[in-house]
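K.L.:
just to be clear, the model below is a prediction. Sequence and coordinates:
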Amino acid sequence: MSFAIRILVAGGIGLLALSQTACNMVPRYQLAQAQNRTRQLHEQNRGLLAQIQSLQQQIAGLNARDQTLQSRLDNLLAERNQLGTTRSPLSDATNRQFADLEKRYPGFEFDPQTGVSKFSNDILFESGSDELRADAGPLLSEFARILNTGEASQLNVLVAGHTDDQPVKKASTKSRHPDNWYLSAHRSINVVHELHKHGITNSRMGVAGYAEYQPRVARTSNDARRQNRRVEIFVLAPGASTAGWDPGTVKK
């Protein structure tokens, strides 16, 4: 092979080698970029999976809470429906006494058909409080006196508290009543304590709290909310039972 040909061959081989090296450098650079991007996406994916797991745990907790609250609400609704269809066990004489009480106290309502008494929260409590107003004492005293007279002294009572749809916001109120369930129940409890002071034995009484879930008026005006804030007292015959409470099993 001539010297010139050898030079050309050697040059061609050199160019081929340079070309191959250049081709190999580009894929490796792109591969490094792709690997870095893959690592970034992997880290992002791990972060998203952790967030998803956290949200799934929160959802599971909320679902469990919803089921508990729904079960509680269903029980209270069933209890209230039973009370609403119960015929009043009061005699005509007792009905007349409650009717007279209704005339003298504008914030007190009495239904002679069912024997249900309704107390406006305005005459019993200050806003957001479960402490009875000082001027609520005489009304509850007379109410207790009627229930301790004659055949009415054999009857039982269920005190049920209701709130409006406004959530508890004030920190001072929230520390005592985290939500309307607590507020409605605490008000009922304090009414029971007051009735006990006036001679109604604890074995004759029960307590319920409905929060905002049993409104008298299905509106959100100030007047509707005023009507929905109330305490109801259901008068029950001695053998009546509500929400698993059977007065017949209670030792008097």
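P.N.:
Yep, that arrived. Numbers count the residues shown, from 1 in each chain.

K.L.:
from here on, contacts and neighbour counts on C-alpha atoms
P.N.:
Noted.

K.L.:
strands along the stretch 1-150 of the chain, start to end?
P.N.:
Listed in chain order, the strands of the stretch 1-150 of the chain (DSSP state E, counting those that start in this stretch) span residues 108-111, 116-120.

K.L.:
and residue 77, which of those strands is closest to it?
P.N.:
strand 116-120 (16.2 Å; CA to CA).

K.L.:
for the closest one, give me every contacting residue.
P.N.:
Contacts to strand 116-120, defined as CA atoms under 8 Å, 6 or more residues apart in numbering, come from residues 88, 107-111, 226-227, 229-235.

K.L.:
widest-spaced pair of those?
P.N.:
Using CA to CA, the two most remote members of those are 88 and 226, lying 26.4 Å apart.

K.L.:
out of the strands of the stretch 1-150 of the chain, deepest packed?
P.N.:
Highest mean neighbour count of these: strand 116-120, a mean of 21 (counted as mean count of other CA atoms under 10 Å).

K.L.:
the lengthiest helix in the chain to strand 116-120, inter-axis angle?
P.N.:
The helix that spans the most residues within the chain, counting by DSSP state H, is helix 3-84. Orientation of helix 3-84 against strand 116-120 (axes from the mean of the first three to the mean of the last three CA atoms, to 10 degrees) gives an angle of 120 degrees.

K.L.:
gap between helix 3-84 and the chain center?
P.N.:
Taking CA atoms, centre = their mean, to the nearest Å, the mean C-alpha location of helix 3-84 is offset from the chain mean by 39 Å.

K.L.:
which strands and helices sit next to that helix?
P.N.:
Of the remaining helices and strands, none touches helix 3-84 by 3 or more CA pairs under 8 Å, 6 or more residues apart in numbering; DSSP states H and E.

K.L.:
which one of the contacts of strand 116-120 sits closest to residue 189?
P.N.:
The nearest one, if we look at these relative to residue 189 and count by CA to CA, is residue 231, at 10.6 Å.

K.L.:
mind checking how far the closest one is from residue 24?
P.N.:
Distance of residue 231 to residue 24, computed by CA to CA, to the nearest Å: 85 Å.

K.L.:
same thing with residue 10?
P.N.:
21 Å.

K.L.:
do residue 144 as well
P.N.:
99 Å.

K.L.:
looking at the two, which is more packed in?
P.N.:
Between residue 144 and residue 24, counted using other CA atoms under 10 Å, residue 144 has the larger neighbour count: 19 against 11.

K.L.:
against that first model, consider the following:
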Amino acid sequence: MASSTRSRRSQVTNYWPGFVDALSSLLLVIIFLLSLFMLSQFFLGQEISGKDTAMSRLNAQIAELTELLQLEKVNSSDLESTIATLSATLTSATTERDQMAAQLAGLGAGGDGKDATIAQLESDLTAQQDLSREAAAQVALLNQQLAALRTQLAALEQALQASEATDTENRTQIADLGRRLNLALAQRVQDLSRYRSDFFGKLRQVLEGRADVRVVGDRFVFQSEVLFDAGEAAISPEGQTELAKLGAAIKELQTQIPADVNWVLRIDGHTDKRPINTPEFPSNWELSAARAISVAKYLITQGVPANRLVPAGFGEFSPIDPGDSDEAYRRNRRIEFKLTE
């Protein structure tokens, strides 16, 4: 019987070299693609950031030019109103001057007795002429100012049009950059999905016929019975053998991952929903957390850096099988490993 047990363990062990090779190959491919993706995202982000800054500056200039244009239009309206008022005053003064000239001509024909009245009228006429000349000078000055304002308005409108054209061009460039970034992201996701699919296909071939280690999504799932006895958090001798292989694979992977990639190995402990209440483990939370910590400590003894390990206990609250059968309980008692950042 001891001989058959050793034979069965030898057969189980033969699956791991293929498992480790497939995992290492996938991780290398994923790390390479992620590095390319991060570089492309960084440069595209820098270019988009520069375009956003330039567009913000142009928008501020457009707003300033628009405000100046409105102020100039208001000033122009005020000057036109003043010119109209002065023109009306000039017309009125001209009319009064003509009336006084007529009165003066009539008085001159009336005799010498009206010399005083004529002198007064001549004085009034002179004053009106002075007023007319002053109003005409003001009108001429206002016309010059109005012409200058119109020139400034034309220049402001040209500057505003040029800014709007530049803004439109920048928006087009930013939209093109966004489209290119989306295409790059989509391509990277497609590449990662394809390589991950190939990797999991190889794993299924390597692990075919084994029920104690499974691939679930992006995680590797070890049944608790592989590593622990029932209700215990101490790793069994068989479990230590399996974890030693995993530790060796992680150390080999660590030498291949660039130093700037902040990766960690998550170790998630799970139990079934049957309650436990012992002095050592008052609940399934303590049991699942203790098992995850035991695995992390053992991997540390195998040379895996402690800062790369994140143990966590989930108790019975994250089941993968909601059933109440013994098989469902067995599936929910598990240790999950996931490489992540």
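P.N.:
Noted; the coordinates are in hand. What you see is a predicted model, and the numbers here were worked out from it, not measured in a lab.

K.L.:
any chance of the strands of the stretch 1-150 of structure 1 in CSV, plus distance to residue 194 of structure 1?
P.N.:
Below are these laid out as CSV (distance: least, CA to CA, whole Å):
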stretch, distance to residue 194 of structure 1
strand 108-111, 16
strand 116-120, 14
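
K.L.:
quick one: the strands in structure 2?
P.N.:
Per DSSP state E, structure 2 carries strands over the ranges 213-216, 219-223, 264-270, 309-313, 334-340.

K.L.:
out of those, nearest to residue 117 of structure 2?
P.N.:
strand 334-340 (110.3 Å).

K.L.:
report all helices and strands that that closest one contacts.
P.N.:
strand 219-223, strand 264-270.

K.L.:
got the angle for the shortest one vs strand 264-270?
P.N.:
Read that as strand 219-223 of structure 2. 40 degrees.

K.L.:
now do the contacts for residue 29 of structure 1.
P.N.:
Not one residue lies near residue 29 of structure 1 by CA under 8 Å, 6+ apart.

K.L.:
what do we get in structure 2 for it?
P.N.:
With TM-score structural alignment as the matching criterion, residue 29 of structure 1 is left without a partner in structure 2.

K.L.:
look up how far residue 35 of structure 1 lies from residue 29 of structure 1.
P.N.:
For residue 29 of structure 1 relative to residue 35 of structure 1 (CA to CA), the value is 10 Å.

K.L.:
same question for residue 113 of structure 1.
P.N.:
Note on residue 113 of structure 1: its distance to residue 35 of structure 1, by CA to CA, is 81 Å.

K.L.:
with residue 209 of structure 1 instead?
P.N.:
To residue 35 of structure 1, residue 209 of structure 1 is 62 Å away according to CA to CA.

K.L.:
these two - which one has more neighbours?
P.N.:
Taking neighbours as other CA under 10 Å, residue 209 of structure 1 and residue 35 compare with residue 209 leading, 24 against 12.

K.L.:
can you tell me what that one aligns to in structure 2?
P.N.:
By TM-score structural alignment, residue 209 of structure 1 lines up with residue 313.

K.L.:
check contacts around that match.
P.N.:
For residue 313 of structure 2, the contacting residues are 268-270, 285-292, by CA under 8 Å, 6+ apart.

K.L.:
same check, this time on residue 196 of structure 2
P.N.:
residue 26.

K.L.:
which stretches in structure 2 count as helices?
P.N.:
Assigned by DSSP H, structure 2 shows helices spanning 2-13, 16-110, 115-206, 224-227, 237-256, 284-301, 326-332.

K.L.:
so the second one versus helix 237-256, what angle?
P.N.:
Okay, so that is helix 16-110 of structure 2. Orientation of helix 16-110 of structure 2 against helix 237-256 (the same axes, to 10 degrees) gives an angle of 50 degrees.

K.L.:
go on, the third one?
P.N.:
In this structure, helix 115-206 of structure 2 runs at an angle of 130 degrees to helix 237-256, with the same axes, to 10 degrees as the basis.

K.L.:
quick check: closest non-adjacent residue to the residue mapped onto residue 229 of structure 2 from structure 1.
P.N.:
Matched across to structure 1, residue 229 of structure 2 falls on residue 126, judged by TM-score structural alignment. Counting by CA to CA, 6 or more residues apart in numbering, residue 126 of structure 1 lies nearest to residue 133, which is 6.9 Å off, once chain neighbours are set aside.

K.L.:
I'd say that neighbour and residue 123 touch.
P.N.:
Yes. The criterion here is CA atoms under 8 Å, and residue 133 of structure 1 meets it with residue 123 at 7.3 Å.

K.L.:
center of structure 2, which residue is that?
P.N.:
residue 45 (9.3 Å; CA atoms, centre = their mean).

K.L.:
separation between it and residue 178 of structure 2?
P.N.:
Taken as CA to CA, the span from residue 45 of structure 2 to residue 178 of structure 2 is 9 Å.

K.L.:
what does residue 279 of structure 2 give?
P.N.:
Taken as CA to CA, the span from residue 279 of structure 2 to residue 178 of structure 2 is 59 Å.

K.L.:
comparing these two, which residue is more hemmed in?
P.N.:
residue 178 (15 against 7).

K.L.:
wait, what's in contact with the residue lying closest to the more buried one once chain neighbours are set aside?
P.N.:
Once flanking residues are discounted, residue 178 of structure 2 sits nearest to residue 48: 7.9 Å by CA to CA, 6+ apart. Going by CA under 8 Å, 6+ apart, residue 48 of structure 2 touches 174, 177-178.

K.L.:
again, but for residue 239 of structure 2
P.N.:
Shown in contact with residue 239 of structure 2 (CA under 8 Å, 6+ apart): 226-228.

K.L.:
counterpart of it in structure 1?
P.N.:
Aligned partner of residue 239 of structure 2 by TM-score structural alignment: residue 136.

K.L.:
residue 81 of structure 1 versus that match, what's the distance?
P.N.:
From residue 136 of structure 1 to residue 81 of structure 1 the distance is 28 Å (CA to CA).

K.L.:
what's the neighbour count on residue 144 of structure 2?
P.N.:
Each residue near residue 144 of structure 2 was counted by other CA under 10 Å, and the total is 12.

K.L.:
okay, residue 254 of structure 2 and residue 339 of structure 2: tell me how far apart.
P.N.:
Relative to residue 339 of structure 2, and taking CA to CA, residue 254 of structure 2 is found at 12 Å.

K.L.:
ok, now residue 82 of structure 2?
P.N.:
79 Å.

K.L.:
include distance to residue 309 of structure 2 when you put the contacts of residue 48 of structure 2 into TSV, please.
P.N.:
TSV is the format used below for these (distance: CA to CA, whole Å):
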residue	distance to residue 309 of structure 2
174	41
177	38
178	37
